[in-house]
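> generate coordinates for the sequence data below:
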Amino acid sequence: MRRALGIAAGLALVVTALSPASSADAGCLSARKCEREALIAFDLTVRGASRAAPGREVTYVLDYSTTWTPSFAPYWGYYWVGGSFPKGARGPSQAVLFDTAGKRLATFPCGRHADGVWCETRGRIPNQGRIVLSARLAAKGHGKARATLGFDSFDGLNEQDYARRHTRAQARAKFCNYRFSRTVTTKVAS
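The predicted structure is shown next:
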């Protein structure tokens, strides 16, 4: 029995030591439940138009790749993509997923939530890819329009939890929640 406990403790230390360092813009949103690094981390870049006229549509491109903490167990992650769009902008109704070769793979429906506009990925996404989101700027906007976009990741799920399709509020209350995001600024001038 002591040997089994020793092996389990040793494996836990190895997994903790091998877990990836989080990026500067990544953070755990449920600190009381997540006293560890994310099991699945996102490395991403976000691009948008550097200049746009008021009332025009701006397209944001998120190139991402995932890193999984080394483990013997399978991971079940639940992801939402989106974030906070410029003030007064009309956020997207959908997000489009492309693979690294540019082939369109899926479309995800988006909805407004208390912390921004988020699109549920509804299943596994490839380890690398591109997601495209568009938003229409405010008609009377001017100055700098900032968007903070990325992924909300919920991990610590098992296969049964993954299949249940929890809402964002249910997932945040039950699982570890990590956010990986970047900010992009567009100068709005007529």
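> please count neighbours and contacts with C-alpha atoms only from this point.
Fine.
> for residue 102, give me its contacts.
With contacts defined as C-alpha atoms under 8 Å, 6 or more residues apart in numbering, residue 102 has no neighbours.
> I misspoke; the intended subject was residue 58.
48, 49, 52, 134, 135, 136, 137.
> okay, now the closest residue to residue 116 other than its chain neighbours: neighbour count?
Closest residue to residue 116 in three dimensions, ignoring its sequence neighbours and counting by C-alpha to C-alpha, 6 or more residues apart in numbering: residue 84, at 4.5 Å. Look at residue 84: counted by other C-alpha atoms under 10 Å, it has 21 neighbours.
> please provide the structure for the following sequence as well, for comparison with the first:
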Amino acid sequence: MRRVLGLAAGLALIGAALSPPAQAQATCTSAAVKKCQGRPLIDIDVAVRATPHAHPGGRVTYVLNYSMTWTPSFAPYWGAFWVGGRFPKGAQTPSKATFFDATGKKLATIPCRRYSDGVWCDTAGQVPRHGQIPRQGKIVFTARLAPKAGGVAVAKLGVDSFEGLNEAEFARHYSRKTSQEKFCNHRFAKAVTTTVDS
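Coordinates of the predicted model:
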């Protein structure tokens, strides 16, 4: 997910910022990524569920619920967000995902692309209200398992945040590759399984 949480959103979140944050799940994703300085400015808690059972070649729906908590830091926050991750081996991965707010209202359909570290979806102007990401929401993906899938199909899905943007840099809408090279990358992800019934 990539959008700005501007000053208005920052002021709305000051109460959350003053609360002690949950322990960060974030880790820098690779040595090639700019070294992260300390904890992420925003902690993101994710919970992922999937269709519990499916047949080989069958469809699996993944639901990623997220909640953002501001750590003690200065607002406004300019950052890039992406959702997705690694889907089961051999699966037909999604080309789009559906974004909902905490009430279940559909906000947008966002495009997804395959990258070296998985399939990632970027809102890039798709979310209404000037692209501000709600503090809580969910993203729904659908994938099709490989025709010869068996055993347990494992996916690891979550949110990537890229910190270190200022307003001018944010407006350039850097590619995922450039963001990885220029900015601190924190990943918040969870594994989820589907039993493949033969």
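> picking up where we left off before, trace the residue nearest to residue 116 of structure 1 over to structure 2, please.
In structure 2, residue 84 of structure 1 lines up with residue 86, judged by TM-score structural alignment.
> quick check: its match touching residue 153?
No - using C-alpha atoms under 8 Å, residue 86 of structure 2 is not in contact with residue 153; the gap is 11.1 Å.
> give me the distance between the residue nearest to the spatial centre of structure 1 and residue 145 of structure 1.
Nearest to the mean C-alpha position of structure 1, by C-alpha atoms, centre = their mean, lies residue 151 at 0.7 Å. Distance, residue 151 of structure 1 to residue 145 of structure 1, by C-alpha to C-alpha, to the nearest Å: 20 Å.
> what does residue 87 of structure 1 give?
Applying C-alpha to C-alpha to residue 87 of structure 1 and residue 145 of structure 1 gives a distance of 7 Å.
> quick one, which of these two is more surrounded?
When residue 87 of structure 1 and residue 145 are compared for neighbours, residue 145 comes out ahead with 21 against 14, by other C-alpha under 10 Å.
> check contacts around the residue in structure 2 that the more buried one lines up against.
Aligned counterpart of residue 145 of structure 1 in structure 2: residue 153 (TM-score structural alignment). The contact partners of residue 153 of structure 2, taken as C-alpha under 8 Å, 6+ apart, are 88, 89, 145, 193, 194, 195, 196.
> from those, list just the buried residues.
Neighbour-count burial (16 or more other C-alpha atoms under 10 Å) is assigned, among the contacts of residue 153 of structure 2, to 88, 145, 193, 194, 195, 196.
> residue 9 of structure 1 -> structure 2?
By TM-score structural alignment, residue 9 of structure 1 lines up with nothing in structure 2.
> wasn't residue 9 of structure 1 part of a helix?
Yes - with DSSP: H, G, I helix; E, B strand; the rest coil as the criterion, residue 9 of structure 1 is located in a helix.
> for residue 160 of structure 1, see how far away it is.
From residue 9 of structure 1 to residue 160 of structure 1 the distance is 26 Å (C-alpha to C-alpha).
> now do stretch 107-123 of structure 2: which range of structure 1 does it align onto?
Taking TM-score structural alignment as the measure, structure 1 aligns residues 105-121 with stretch 107-123 of structure 2.
> which parts of that stretch are buried?
By neighbour count on 16+ other C-alpha under 10 Å, the buried set for stretch 105-121 of structure 1 is 107, 108, 110, 117, 118, 119, 120, 121.
> residue 9 of structure 2 belongs to a helix?
Yes - per three-state DSSP, residue 9 of structure 2 lies within a helix segment.
> show me where structure 1 has helices.
2-18, 159-163, 168-174 (DSSP state H).
> can you pick the most crowded of the contacts of residue 58 of structure 1?
Most crowded among the contacts of residue 58 of structure 1, counting by other C-alpha under 10 Å, is residue 137 at 25 neighbours.
> contacts for stretch 168-187 of structure 2?
With contact meaning C-alpha under 8 Å, 6+ apart, stretch 168-187 of structure 2 is reached by 4, 25-29, 32-37, 40, 78-80, 124, 158-165.
> count of neighbours near residue 77 of structure 2?
Counted with other C-alpha under 10 Å, the neighbours of residue 77 of structure 2 add up to 21.
> in structure 1, what residue corresponds to it?
With TM-score structural alignment as the criterion, residue 77 of structure 2 lines up with residue 75 in structure 1.
> over to residue 46 of structure 2?
Residue 46 of structure 2 maps onto residue 44 in structure 1, by TM-score structural alignment.
> turn the helices of structure 1 into a markdown table, columns for mean neighbour count.
Output for the helices of structure 1, formatted as a markdown table (neighbours: other C-alpha atoms under 10 Å):
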| stretch | mean neighbour count |
| --- | --- |
| helix 2-18 | 11 |
| helix 159-163 | 14 |
| helix 168-174 | 15 |
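> and those: which comes nearest residue 66 of structure 1?
helix 2-18 (15.3 Å; C-alpha to C-alpha).
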